[in-house]
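J.: Provided below for reference: sequence and predicted model.
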Amino acid sequence: MMKKAFTILAISCMMYSCATKTESNPFLTEFQTPNGVPPFDKIKMEHYEPAFLKGIEEQNQNIRAIIDNPEKPSFDNTIVALDNSDPILNRVNPIFFNMIDAETTDSLTKLSIKVAPLLSEHGDNISLNSDLFKRVNAVYLQKDSLHLNSEQLRLLDKTYKSFVRAGANLDTEKQTRLREINKELSTLGLTFSNNILNENNAFQLFVDKEADLAGLPESFRQSAAEEAKAAGKAGQWLFTLHNASRLPFLQYSENRPLREKMYTAYINRGNNNDANDNKKIITQIIALRQEKARLLGFDTYANFVLDETMAKNSSNVMELLNDLWGYALPKAKAEASELQKIMTNEGKGEKLEAWDWWFYTEKLRKEKYNLTEEETKPYFKLENVRDGAFSVANKLYGITLTPLKGIPTYHPDVEVFEVKDADGSQLGIFYVDYFPRPGKSGGAWMSNYRDQQGDIRPLVCNVCSFTKPIGDTPSLLTMDEVETLFHEFGHALHGLLTKCAYKGTSGTSVARDFVELPSQINEHWATEPEVLKMYAKHYQTGEVIPDAIIDKILKQKAFNQGFITTELLAAAILDMDLHMVTDVKNMDIIDFEKQAMHKLGLIPEIAPRYRATYFNHIIGGYAAGYYSYLWANVLDNDAFEAFKEHGIFDQQTAGLFRSNVLEKGDSEDPMVLYTKFRGAEPSMEPMLKNRGMK
């Protein structure tokens, strides 16, 4: 997943006069550190709010200077000046919002709720500033005579459309209502996400009888024992909803009632009629988004969002999703039948339920391929996998990543690397934060602490929640975690290799359904035999992963793809359904979801990957956009065919991908960039083949 801190667009600078003293606030000047890295050792809680307020004041002054400029509006004095108008906010914003997800505290959460509506108001003050829009519009109207290059034209077009999409052409009454909607949405979104974090942390499954651990691998038991001890219950075992705990439990636990308890807690997050309940919140969000879309001239919020994507509209998205559904659901049903046969043969008279899927899938995997996660994990030591991803990037693009010591970080788990190009020039600084903890949101993502712009190189981070080390045993990853590491590093490469002139076009500032191409194509190398032999080495003996295990990994790549694709599609269609509604009055969100899944014919043994009450993706930037993973999956499978045709480390192919995708950011239309790399628009056939559906 790709996260990028909100583009900050105000509040009234009048508020700054009541802010606390800020002479030593590190956000108020360029960071006085090597490579301009964030001085996490000096940043304190009391620095954030004054920095936001001062940053807003600074940007307001810079915008006033743009408006008051007596010179004729030009690309440089208006568009570029606006792109560069927020230096302080550009420092505090990405750090603050990454901390909200990676290392939050009650104080940070409270401040985020306070700051969000202020930032929303500030954004509206800029976007709805008629004098500023007049200058932007003046430049836009003369774009054909300005002799701009493709990146400049792209930035001009994005800037102009951002004002129009923000309501610059609306009358005063509608603008006033739009401001109210944006402010309310900003707070609701933060509350929704914080409720999910609370739900994740609240659930604790303590086991006090060793018999109830039947089936669980010894290493996993040891990890659970350490978690229980840390929670003050030595001698017991603790399991949580974090992926690194929940998934192995569902996969291996022979205690069916406990599997049901774990699974039920997971799928009911935000739906427990308590302080963290999200039913009302998500309904309010959907209603406000729909109202916003209508104000801006769109029939649905989905079409408002999709207007600036590769897909263009909801019809194109639904055509793709429904087409894929026709392949995925029959395969999922066939998989369910296979699992039921195993259960029937056990003679217990039990029917397959959703909480059984992972457990019996693991049994079927062993039966079909004689392969288990416990057989592969010893070869996937986290540090080796990470170095493998780095080595792939080196062989493809010539880049190197070297550990940097003494760089301030926000947590001891965080590691820092300097990234250099083949000629020795610096490409950026890369942070990794791999392990779960109570203050960290679940999942995995990439974001920036500083965007690339001209000669300014980016500061990029990957944040994940992988299996933690246990005693003397290092972090050993599952196959899914291996692919996640490669995935997020693919996003990082997109952010690190970018070479754009402007902040507004650089790196991952691309269409939502294009941003997953660099991450998803990078996953392909993770399981290539040549690559596995580079990094998959037994953590105790150093033995390279045997060919026999590699063969099993490759043979089972399409295994369980009916389930995987169906749950992903169900979530993507739910997202679209929610954002295509035109009447939210009296909506019962749970009943809405139930009816949507019934209409699809989703089998009860599978739930959408994300249900409405904990669908954080559609709160954090993927609203009417969760389909992007599948849209980009068409792109990444088609793109990797080019590497398979010429060699997975073919330098010419890698050079084309780097120069036309990774370096270009949003400097041109994404389909133009793709066809420059591939020579044609993508075909769906490679994706269907790789998912075992053709």
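T.: Received it, and whenever you're ready, just let me know what you need. Residues are numbered from 1 along each chain as shown.
J.: every contact and neighbour count from this point should use C-alpha atoms.
T.: Noted.
J.: how about residue 288, nearest residue that isn't a chain neighbour?
T.: residue 181 (6.2 Å; CA to CA, 6 or more residues apart in numbering).
J.: oh, that last question was meant for residue 680, not what I typed.
T.: Distance criterion CA to CA, 6+ apart; nearest residue to residue 680, sequence neighbours excluded, is residue 674 at 7.8 Å.
J.: hold the first one in mind and look at this next one:
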Amino acid sequence: MALARCGKFLLSQRILSTSSRLQHGYIILLPEIGEEAPEKNPLYENDGLTKFNEITIENCRSAIAKQALEFELGIQKIESEIEENYYEDVFDSIIQPMEKLGIPMETTWGLSKTLYLGNNTLMPTSSYMAIHDRGRRARAAKYTSKKIHFAIKEAFLKETQRTTEENRILQKFVLEGKLNGLELNKKDSDIYSYHFGKLVPEKNQFKVKVDLGLKQHSQMIRDPNIVRDFPEDLLKATAINPNKYMSGPWKFTLLPQVYGPLMEHCPDPEIRSILWRANANRGSVGGERELATSLHVEEIRFVKRNMAKILGYETYVDMSMETKMAGSRLEVDQFIRRLLAYARPAQEAELQSLVEFANERGYKTDKLELWDVPYWRRKQQKHLYHYSDNDLKDFFPLNTVLDGLFQLCEKLFNIIIKARSGVSTWHKDVRFYDIFEPHSSAPVAGFYFDPYARSEDKIRLQNSGWMVGMQSRSQVTDTKPLAALIFNFEPPTGDKQSHLSFKEVKILFKKFGHSMQHLLTRTFYAEVAGLSNVEWDAVGTSGNMLTHWLFNEDVIASISSHYGSGDKLPKSIFDNLCKAQNHMAGLDLSNELYLCALDLELYSSNDFWLDIARRLWPQYKHFKYEWKIDAHPCQFTEIFLEEWGAAYYSHLWSRMLAADVYSAFYEVRDDEQQIKDVGKRYRDTFLALGGSQHSSQIFREFRGRDPSHKALLKSLGLKKNKEES
């Protein structure tokens, strides 16, 4: 269970609310064990990689059931030995036995998630969720055991000589236990469990209403002039009959994969206005009242606030900061203010330029509305930089991009990436690669690469890509890191191989960078290997860092080859591509900063959500807040359903860290040996240490100082604020 999350302890608290384990040990509900005997299950064959061609859903379910039960019984055994004072060293008697118990279960869990994302026919959603829930419940046992918690806490407080990694592991368990309420007295523990019991149904109802709200609005369009500038994929997504997408009719909806592109391409301002109002009104009491989410938003905030107070924190934000690199609300507020000083003036200038651009093209208005900006922004970008993401696809064949990506990582991190044939996979398109150190004959890690969209059996989301940590490095169990990279790129057609848009190239680089931290870790324990235990606001650093290399001419040359001519991406197009990425960067940054501030204030203030939004909006936004229509906080699923509550700023913080890390490479860009030296330092810190040290300390070891926001601003093309000291 990663320490990085602020709300992760809420998952394990479900066990507290349904058992009397705190006083009398665990109440274990015996899972259904599949009919197939374990010795026939290919998950148990110790011959290296999994034989995917032999795996069934029943294999996975029976394996996770057996391993989860063994894990829970093993935790009980450790508890009994603690009670009998049977243990001497906390690592020999508690930490290492738990790791040996946990690695097989975590590996089966990772395998099941890979199948779920890579072949939904082999692993349907309902089957995976059953496996996921079983694994999650079992894993929570080691973090919700009072006996284990206090034994580890006692050891942690003793002045014993340990490695930094060992101290970090003990610290992780102590904090996990505290956040799970293990140090509460009986009365407070009961109150805490009561509040948690209220949280789950509120979140479920919120999700149902948000999902239904997305499906409430639709417009039937029959005029071909409305869709004349639509790209092919948007025509297919909106056509009633995708096989006759040119002839229509077309249905406009609020589904995320459709709404965004519609707002960029629809030429009719009235249609854009209707779409925007319908989308902004979702969750509002002024819309479909039975789908209003306002009460659920307030109840979720209330419950989390009370849970934080019971644990001794002033606000839920203060509790969240326990597991963040930033460390305090004050630090995050200062971060937001520094960036806003650049973003807000830039936003004003950008919008004035956009109004003038629209006026010159016959759209006579003194100011643009919110629903006008995406449309005119796209047209202005095309005009200024002759840039369209899809127009560049012919320059980025997948195999060439992949070769260039591997070459970059081999140079920076001093590794060798080799394809291995004959490996069993979940689909014929899936490839497998080994990672070697220069001095090693055996691979140190490996990963599967599943590139193509498959509509019949693969989950597909807009711009989707996943990195699944299938198996963690552990010297305790002698296991090597294993990952799966799963994408939905356009498959080859005829004699033409798969080509990527530049957005897809960025997704590939980002997910591959993310995988490097999982695959190249050098820690002893899986508990802090790779991304485990990394502070949540630093988790995205490695992925974001690698995307900065896409704006290096040598890297672009290595990944580009035109479909017809084989030419590299011309410098003129490369220059425009770089400029286009920062088009209206001030507007985008202001919007992101607003959401960061909104999240923090929603989880620290007692004010009604609408009052908070009305107070913050004018500080960050150029436009008037149409508060009678716009209920955007009531759709903020990332902070109310997902793990970003009181942590949404983490997206931007990781981007800041990544830009600052990349600037270390950029500063020595003309010296090949110095670039390799910086790469080695990065490999030895961010990639090797994983969660075995605090992220702030790792950054200092790499950069020699604390992080600065200036590199991020430079990467966005935002000019320095002269008034800032």
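T.: Done, it's in. This structure is a prediction, so every number in the text was calculated from the model and none was measured.
J.: now the TM-score, please.
T.: For this chain pair, the superposition-based TM-score is 0.85 by TM-score structural alignment, normalised by the length of structure 1; 685 aligned residues with a CA RMSD of 4.2 Å.
J.: helix, strand, or coil at the residue nearest to residue 288 of structure 1?
T.: helix (DSSP: H, G, I helix; E, B strand; the rest coil).
J.: hang on, it packs against residue 292?
T.: Yes - at 7.0 Å, residue 181 of structure 1 counts as touching residue 292 under the criterion of CA atoms under 8 Å.
J.: more neighbours: which of those two?
T.: residue 292 (23 against 18; other CA atoms under 10 Å).
J.: name the helix or strand for the counterpart of residue 167 of structure 2 in structure 1, please.
T.: Counting by TM-score structural alignment, residue 167 of structure 2 lines up with residue 153 in structure 1. According to DSSP states H and E, residue 153 of structure 1 maps onto helix 150-165.
J.: show me what counts as buried in that helix.
T.: Neighbour counts over helix 150-165 of structure 1 (16 or more other CA atoms under 10 Å) mark 151-156, 158-161, 163-165 as buried.
J.: what about the residue positioned nearest the centre of structure 2, distance to residue 688 of structure 2?
T.: Centroid-nearest residue in structure 2: residue 540, 7.3 Å away (criterion: CA atoms, centre = their mean). Noted for residue 540 of structure 2: a distance of 15 Å to residue 688 of structure 2, by CA to CA, to the nearest Å.
J.: then residue 294 of structure 2?
T.: Counting by CA to CA - residue 294 of structure 2 and residue 688 of structure 2 are separated by 45 Å.
J.: check residue 465 of structure 2 too.
T.: Taken as CA to CA, the span from residue 465 of structure 2 to residue 688 of structure 2 is 24 Å.
J.: next up, the contacts around the residue nearest to residue 288 of structure 1.
T.: 288-289, 292 (CA atoms under 8 Å, 6 or more residues apart in numbering).
J.: any idea whether residue 597 of structure 1 is helix, strand or coil?
T.: Applying three-state DSSP: residue 597 of structure 1 is helix.
J.: looking at structure 2, name the residue matched to it.
T.: Residue pairing (TM-score structural alignment): residue 597 of structure 1 is matched to residue 617 of structure 2.
J.: just checking, that match touches residue 595?
T.: No - assessed by CA under 8 Å, residue 617 of structure 2 is found out of contact with residue 595, at 9.5 Å.
J.: list the contacts of the residue nearest to residue 497 of structure 2 when sequence neighbours are not counted.
T.: Leaving aside its chain neighbours, residue 497 of structure 2 sits nearest to residue 397 (6.7 Å; criterion: CA to CA, 6+ apart). By CA under 8 Å, 6+ apart, the contact list for residue 397 of structure 2 reads 497-500, 560-563.
J.: kindly report the same for residue 522 of structure 2.
T.: Contacts of residue 522 of structure 2 (CA under 8 Å, 6+ apart): 473, 529, 688-690.
J.: any chance of the contacts of residue 181 of structure 1 in CSV, plus secondary structure and distance to residue 485 of structure 1?
T.: Output for the contacts of residue 181 of structure 1, formatted as CSV (DSSP: H, G, I helix; E, B strand; the rest coil; distance: CA to CA, whole Å):
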residue, secondary structure, distance to residue 485 of structure 1
288, helix, 36
289, helix, 33
292, helix, 37
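J.: for the residues you listed, give me TSV that also has distance to residue 249 of structure 1.
T.: Below are the contacts of residue 181 of structure 1 laid out as TSV (distance: CA to CA, whole Å):
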residue	distance to residue 249 of structure 1
288	39
289	38
292	43
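J.: and residue 451 of structure 2, what element?
T.: Per DSSP H and E, residue 451 of structure 2 falls inside strand 445-452.
J.: average gap between the following helix or strand past that strand and structure 1?
T.: The helix or strand immediately downstream of strand 445-452 of structure 2 is strand 465-471, counting by DSSP H and E. With the two structures superposed, strand 465-471 of structure 2 lies on average 2.7 Å from its match in structure 1, counting by mean CA distance after the TM-score superposition for structure 1.
J.: same check on stretch 99-106 of structure 2?
T.: Counting by mean CA distance after the TM-score superposition for structure 1, stretch 99-106 of structure 2 comes out at 3.5 Å.
J.: list the contacts for the residue in structure 1 that residue 347 of structure 2 lines up against?
T.: With TM-score structural alignment as the criterion, the equivalent of residue 347 of structure 2 in structure 1 is residue 332. Going by CA under 8 Å, 6+ apart, residue 332 of structure 1 touches 560-563, 566.
J.: neighbour-wise, which one of the residues you listed leads?
T.: residue 566 (27 neighbours).
J.: in which helix or strand would I find the residue mapped onto that residue from structure 2?
T.: In structure 2, residue 566 of structure 1 lines up with residue 590, judged by TM-score structural alignment. Using DSSP H and E, residue 590 of structure 2 falls within helix 585-602.
J.: pull out the buried residues from that helix.
T.: 585-587, 589-602.
J.: now for that helix, which elements pack on it?
T.: helix 329-360, helix 609-620 (3 or more CA pairs under 8 Å, 6 or more residues apart in numbering; DSSP states H and E).
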